[in-house]
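Novice: Fold the following.
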Amino acid sequence: MEGSFELTLQIAIAVLAGISAQVVAEYLKVPSIIFLLLFGILLGPDGLSLLHPHHLGMGLEVIVALSVAIILFEGGLNLSWRDLGRVSGSLRNLVTIGTLITLIGGGMAAHWLAEFPWSIAFLYASLVVVTGPTVISPLLKHVEVDRRVATLLEGEGVLIDPVGAILAVVVLNTILNSNATPVEIFSGLLMRLGIGAAIGAASGWLLGLCLKRASFLSEDLKNLVVLAGVWSLFCLAQMSRSESGLMATVIAGMVVRASSLPEERLLRRFKGQLTVLCVSVLFILLAADLSIASIFALGWGSVLTVLALMFVVRPIAIAVCTINSGLNWRHKLFLAWVAPRGIVAASVASLFAILLTQQGINGGDAIKALVFLTIVITVFVGGLTARWVASWLKITSSEATGAVIVGCNPLSRLIARLFQESGESVVLIDTDPEACQKAAAENLPVFQSSALDPEVLEEAGVHSMGTFMALTSNGEVNLVLAQRAVEEFQPPRVLAVFPSNSQSGATNKAKVNQAFIEQLSIKTWNQYLNDGQVKLGTTILKEPGLELQQAHLQTLIRAGELLPLLVKRDRSLQVVKATEEWLCGDEIIYLLYDPRPQLLKRLSGETPSSRLALEKLPKVEEVPVVVTVSETALENIAEPVKS
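Specialist: As a prediction, this is how the structure comes out:
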């Protein structure tokens, strides 16, 4: 009874410590692995001695195996075939050529700098070819870099884990069976990858088919069916060929994702929660089982080995694997900087240390210590500085420019021309042939199609644009389009014109901002543009008198006489949000309603289709107003007035 309680207490402490580490990391906006490592070491025998993972015996290996299966399946489930297609060449190179470069470079560094025997040095290198998806994914949520870079890092982290684990098994088997020929070694690697991929693809397809056909199952039960299926296919692959289960779970996750299940969002949320729990418990247990003395015993040569892996081997791998990728030097530098190792490296290293000790081969504890040292340094250096490095390189998604605008009405075309004049890319999408022809006549890139088609959005370049805006005359449609864009592509800024009381799909409504002002009547302002009853202007908010100027702006907006369109802040042009807070130095581009009768305009020689003059805001006392916007933006926007 006491023994069972001891095991229960160990698991309870691990879960409590793991979730606590996740909470602290979430609050501080840093990778959770940092606190998982710290908490695990603190609770282990070298700390408070509250947690003793070796008491779990073989149970620890079982927990590691089943947890890694869930982690890799969830990673595959989060991979989008569409996103992978944009970086497929570079990703293929990283998983193949990059793995080989890391294996050779890491082995040489471990032998020459850490003074490991060649066999042990290459076993270490095979363990650290992997990058941790459980570290990278939370990191990218906080940093939010360019989508192509994020996809490449996530794809590498998920796909290289099984490849690296299988490679490590092959290297270990070579050490244990020194008579193996190169052909046997290579064929063993391909056999494990092939069997795992085949079982994963078949099982994933069958699992997706069952979930689609089994309409009688509740959503909660379907999640549990998937969990049972993942563990079953993992065990089946392991029985067929050792270590092929890792590849099977990744491929199964990708196939299930491609099945387009109606409950996919709920499934991904459930698997995400399971992954957080598994990662938390595993890292706490493995870190608690680590001997601090063994790390210090490695000496400075091991530190130099890790630094060589980070700052020599990784940059070389990125440079070689991203040739002709379309990525610029900023993207490549960030890819080279961020390569944290994670749970797969830690778990496999722990298992290998046990196996080597059982076989009477020295070096198992040293490998485990060096792998954990690699995890600690790569996570602390890459994880804690990633946000700063991304900002310095200007590759965060918030730095992205350009816009995809749905709707080719006069207001949409005007905003598109303003983006163009600022030197930013812009693309319009509409189903109306006549509206598309007008946009094309103004030299605006346009797609005549539905914005609900993800392939059209992809072709329009939404993945590299800073803004997605739905600006049709139907507010409910705008909201649906914006929510779909959030689900599929997650642009940095998503805006739409929709009623404030709209109840359509509340799931992603919080991520969609109302454009311009609340309760905007697009038809009214489009009519103003058609009739030539507007003037385009700009004003820069300055001290003194900032509050008076802001108040005057709001007064004109509430009166329906002024429509703020864009704000230029920190040299970045962005669409105005309904909740925008004006700051000193903001340059606001707006439309001002000019209700003069059409007859007076004609008598004065003006026509609605003529170039409209700029108009500055009526001056607030002692508040300077500067007019700088080019007049050409309104050319050809207004339609001829029918007599």
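
Novice: alpha carbons only for contacts and neighbour counts from here, please
Specialist: Fine.

Novice: what about the nearest residue to residue 261 once chain neighbours are set aside, neighbour count?
Specialist: Excluding the flanking residues, the one nearest residue 261 by CA to CA, 6 or more residues apart in numbering is residue 212, at 6.6 Å. For residue 212, the neighbour count with other CA atoms under 10 Å is 16.

Novice: how far away is residue 212 from residue 234?
Specialist: Applying CA to CA, to the nearest Å, the value for residue 212 to residue 234 is 22 Å.

Novice: shouldn't residue 39 be in contact with residue 21?
Specialist: Yes. The pair residue 39 / residue 21 is scored as a contact, 7.0 Å apart, by CA atoms under 8 Å.

Novice: and stretch 528-548, how far apart are its ends?
Specialist: 28 Å.

Novice: Now do the buried residues in it.
Specialist: 528-542, 546 (16 or more other CA atoms under 10 Å).

Novice: From the chain's centre, how far out is it? Work that out for me.
Specialist: Relative to the centre of its chain, stretch 528-548 is centred 37 Å away, using CA atoms, centre = their mean, to the nearest Å.

Novice: again with stretch 52-64
Specialist: 33 Å.

Novice: What lies in contact with it?
Specialist: Outside of stretch 52-64, the residues within contact range by CA atoms under 8 Å, 6 or more residues apart in numbering are 7, 10, 44, 45, 282, 285, 286, 288, 289, 347, 351.

Novice: Now those residues in TSV, please, with extra columns for neighbour count.
Specialist: Output for the contacts of stretch 52-64, formatted as TSV (neighbours: other CA atoms under 10 Å):
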residue	neighbour count
7	17
10	18
44	24
45	18
282	26
285	33
286	25
288	29
289	20
347	23
351	15
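
Novice: Of the residues you listed, which is the nearest to residue 565?
Specialist: residue 282 (50.8 Å; CA to CA).

Novice: so where does that closest one fall, helix or strand?
Specialist: helix 264-288 (DSSP states H and E).

Novice: Can you name the element that comes right after that helix?
Specialist: Following helix 264-288 toward the C-terminus (DSSP H and E): helix 292-296.

Novice: That following helix - contacts with which helices or strands?
Specialist: In terms of contacts (3 or more CA pairs under 8 Å, 6 or more residues apart in numbering; DSSP states H and E), helix 292-296 is packed against helix 364-378.

Novice: Can you tell me which helices and strands the helix or strand harbouring residue 434 packs against?
Specialist: In the assignment (DSSP H and E), residue 434 maps to helix 433-441. When contacts are defined as 3+ CA pairs under 8 Å, 6+ apart, helix 433-441 packs onto strand 426-430, strand 446-448.

Novice: Proceed likewise with the subsequent sequence, for comparison:
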Amino acid sequence: MENSIFVLITIVGISIAIVDVYLKKTGLPVIIFYLIIGLLVGVSGLNILNSHGLNEIYFLAIEIMVALIVFEGAFAINIESLKRVSSVVRKLISIGFLVTFFASSFVVYLSGLLDLQTSFIVGSLVTVSGPTVISPLVKRASLNEKVKAVLIGESILIDPIGAIFAIFVLDIVLSGIHADPIFWIFSRVIIGILFGLIASLIMWLCLRISKKFEKDEILLLLVGSAVATFSFSEIIADGSGLLSVVTLGVMLSGMDIPSKKEVQKTQDIFVRISIAGVFILASAVVDLNVVIALWPKGFIVIGLIVLLIRPLCVLISSYQSSLSIKEKAYISLVSPRGVVAAALAAFAGEKISSDDGAIVVALVFLIIVITVVSQFSYAGLLSRLLGVESMKALISGNGEISKRIADELSSNGYQVLVILSNEEDGYFDNSDEKIKIYKGSAADEKFIHSLNLREVNIVAGVSDSDENNLLFIQIVKTIKPDVKSYALVNTLDSITAFESLGIKAIKKADAAASSLLELMGNPSIHNVIGGEGEPRLVLEVEVARGIKGKKVKSLSLPNGVLVILIHRKDDEVVPRGETVLQNGDKLLLFGRSTNVNLARDMLLQFN
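Specialist: Modelled structure (predicted):
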């Protein structure tokens, strides 16, 4: 067994080096490569890695790595976004979960692949999606906040619930219905949540006692607390660990933690290693001959689960919600299966008799591959067709000003496209997935046309050349005339040329002087907007047709968002709760940036 452990470490290490450094550039989901590597070294290939060689270490390694993955996903969740769609997520992980379980089980049974009892095991395994596949898909497709919140929230919360439920169903199938498994499932839920809450309270106290933590110290504190919480919860009640780390992660995501974004990026390294290990281990026990033998029944089953059962669940769960029809359609067609399904299938396959166990593993493996490959391939295109993408901003120019603007827009929910000449470098890197760098000339019309500007709402020219800025914005406005355009002007004489074309322009010296005077003259306002914690944001949103005639107090804006002013034609109205909105009104919103962006998305959906 000792040699098998070193073999596993070697395979995972080499795989990460090859996949994350080289094969990732192909644009394909990395888990596909890990699944292929698992097949090559597992029972269907060289047979140098299998569950028998690793014994108990096989399932222990999977459990710990899954716990780290799920914790990272829970810690990255946007609590305020989740609150806006909490009813949809709540129904998806309850009503939708049960509909998926029963409907999938009966579809498998009616196909004749397995008996009814074993079909229930498959049904329990395919209920979960998971942040390992949803998170990269959401980043790839650049979705709006509501759709992103539903998909991420569902994937994170359904993982531990699905894991506990799958083990519960497996126990029922193997030992029959009796009091033990029923007591087991409720006790694991209660204990998991309880330990997660206790751990989060301890973490909160640690952060309150000392606020002077370095980024590395915060990272160690978070990872250490996750591992300790999972392990201690498992010691007290095996099977409760996943729910405890999810509870801990969700609670921590709502806390004001120093260097939070930087820590999340660094924490991603642990998650990448865990993802590689889990998918390689899970696919190593898959028998390819059994997978091939599933044609055509297995493929029909998967088609029904993806194209019929999933949309039905979303339709039921999102009834009378704030989601638009297009947003519901997108969520219906996106639900790839991930790491928990793979890990649980490997576990279930070992517990069931050889033939049925092999079919269970093969069927779950097949649904993971098909959903991941197909949905990753069409996720971006589908988001554009249905109009559920996040808003985009286009910037031309390098330097500190360009970087600051890009960072602010990115943090406020925009997908930012930055054009740099081939010579420009130094200020931008590829660490932020919301900021995409394009090398080329901002004055090249053919190049600008190639950027797909359909979803661009804002364009800004901030290079050192007024001529290039003017030409760049003119090209963009020929493609999209209604785009909001801004420019930083280097010489005073150029301002008239910009303003004559409807471009809002400001001279560099004026911008610096205004900022300094505001800081000198209004320190209290500056402290409110630039203080500690999440930055505040002032944003203008035009009243949509669907809310014309409504009162301000009936808008149900997110917590802490204020309508501080209404621009109405040539007048300015200080709003009250009873103020009735009119067509063409522009609302000036103020609050925490996350909440203001949610309010904007909510108001724009009434168009």
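
Novice: Relative to the second structure, which residues correspond to the helix holding residue 434 of the first structure?
Specialist: Alignment note (TM-score structural alignment): helix 433-441 of the first structure is unmatched in the second structure.

Novice: Could you give me the buried positions within that helix?
Specialist: 435, 436, 438, 439.

Novice: would you turn the residues you listed into TSV with distance to residue 300 of the first structure?
Specialist: Compiled in TSV, the buried residues of helix 433-441 of the first structure are given as follows (distance: CA to CA, whole Å):
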residue	distance to residue 300 of the first structure
435	68
436	65
438	68
439	64
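
Novice: which among these gets closest to residue 203 of the first structure?
Specialist: For the buried residues of helix 433-441 of the first structure, the nearest to residue 203 of the first structure is residue 436 (45.6 Å; CA to CA).

Novice: Is the closest one in contact with residue 412, as I believe?
Specialist: No. Residue 436 of the first structure is not in contact with residue 412 according to CA under 8 Å; the separation is 11.3 Å.

Novice: how about residue 167 of the first structure, what's its partner in the second structure?
Specialist: For residue 167 of the first structure, the residue aligned by TM-score structural alignment is residue 165.

Novice: quick check, that match in a helix?
Specialist: Yes. Assigned with DSSP: H, G, I helix; E, B strand; the rest coil, residue 165 of the second structure falls within a helix.

Novice: still on that earlier bit, between the helix holding residue 282 of the first structure and helix 364-378, how many degrees?
Specialist: 120 degrees (axes from the mean of the first three to the mean of the last three CA atoms, to 10 degrees).

Novice: how big's the offset between helix 264-288 of the first structure and the second structure?
Specialist: Helix 264-288 of the first structure: mean distance to aligned residues in the second structure after superposition is 1.5 Å, counting by mean CA distance after the TM-score superposition for the first structure.

Novice: Let's check: the centremost residue of the second structure is which one?
Specialist: residue 135 (3.7 Å; CA atoms, centre = their mean).

Novice: Just give me the match in the first structure for it.
Specialist: Residue 135 of the second structure maps onto residue 137 in the first structure, by TM-score structural alignment.

Novice: could you pull out the helices for the stretch 201-350 of the second structure?
Specialist: 215-236, 241-253, 260-284, 288-293, 297-304, 310-317, 325-332, 339-351 (DSSP state H, counting those that start in this stretch).

Novice: what's the closest of these to residue 122 of the second structure?
Specialist: Across the helices of the stretch 201-350 of the second structure, closest to residue 122 of the second structure is helix 339-351 (CA to CA), at 8.2 Å.

Novice: Superpose on the first structure and give me the mean offset of the closest one.
Specialist: Helix 339-351 of the second structure sits 1.2 Å off on average (mean CA distance after the TM-score superposition for the first structure).

Novice: There's contact between residue 195 of the second structure and residue 244 in this structure, I believe.
Specialist: Yes. The pair residue 195 of the second structure and residue 244 passes the contact test of CA under 8 Å, sitting 5.7 Å apart.

Novice: who touches both of the two?
Specialist: In contact with both residue 195 of the second structure and residue 244: 229, 233, using CA under 8 Å, 6+ apart.

Novice: who has more neighbours, those two?
Specialist: residue 244 (33 against 23).

Novice: Map that one onto the first structure.
Specialist: Under TM-score structural alignment, residue 244 of the second structure pairs with residue 248 in the first structure.

Novice: Could I get the full set of strands for the second structure?
Specialist: 392-396, 415-420, 435-439, 456-461, 484-489, 504-507, 536-542, 562-568, 571-573, 586-592 (DSSP state E).

Novice: would you list those strands in CSV and tack on mean neighbour count?
Specialist: Below are those laid out as CSV (neighbours: other CA under 10 Å):
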stretch, mean neighbour count
strand 392-396, 24
strand 415-420, 23
strand 435-439, 17
strand 456-461, 22
strand 484-489, 23
strand 504-507, 18
strand 536-542, 17
strand 562-568, 18
strand 571-573, 11
strand 586-592, 21
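
Novice: right, and the ones you listed - which one's nearest residue 310 of the second structure?
Specialist: strand 415-420 (28.5 Å).

Novice: My read is that residue 88 of the second structure contacts residue 321, right?
Specialist: Yes. If you go by CA under 8 Å, residue 88 of the second structure and residue 321 touch, sitting 6.9 Å apart.

Novice: neighbour-wise, which of the two wins?
Specialist: A direct count of neighbours by other CA under 10 Å for residue 88 of the second structure and residue 321 places residue 88 higher, at 26 against 13.

Novice: Show me what that one lines up with in the first structure.
Specialist: Under the alignment defined by TM-score structural alignment, residue 88 of the second structure is paired with residue 90 of the first structure.

Novice: Go ahead and confirm that match touches residue 322.
Specialist: Yes. Counting by CA under 8 Å, residue 90 of the first structure does reach residue 322; the two are 5.2 Å apart.

Novice: quick revisit: which residues does the match of residue 88 of the second structure contact?
Specialist: 152, 321, 322, 323, 325.

Novice: Compute the distance between it and residue 186 of the first structure, please.
Specialist: On the measure of CA to CA, residue 90 of the first structure and residue 186 of the first structure end up 23 Å apart.
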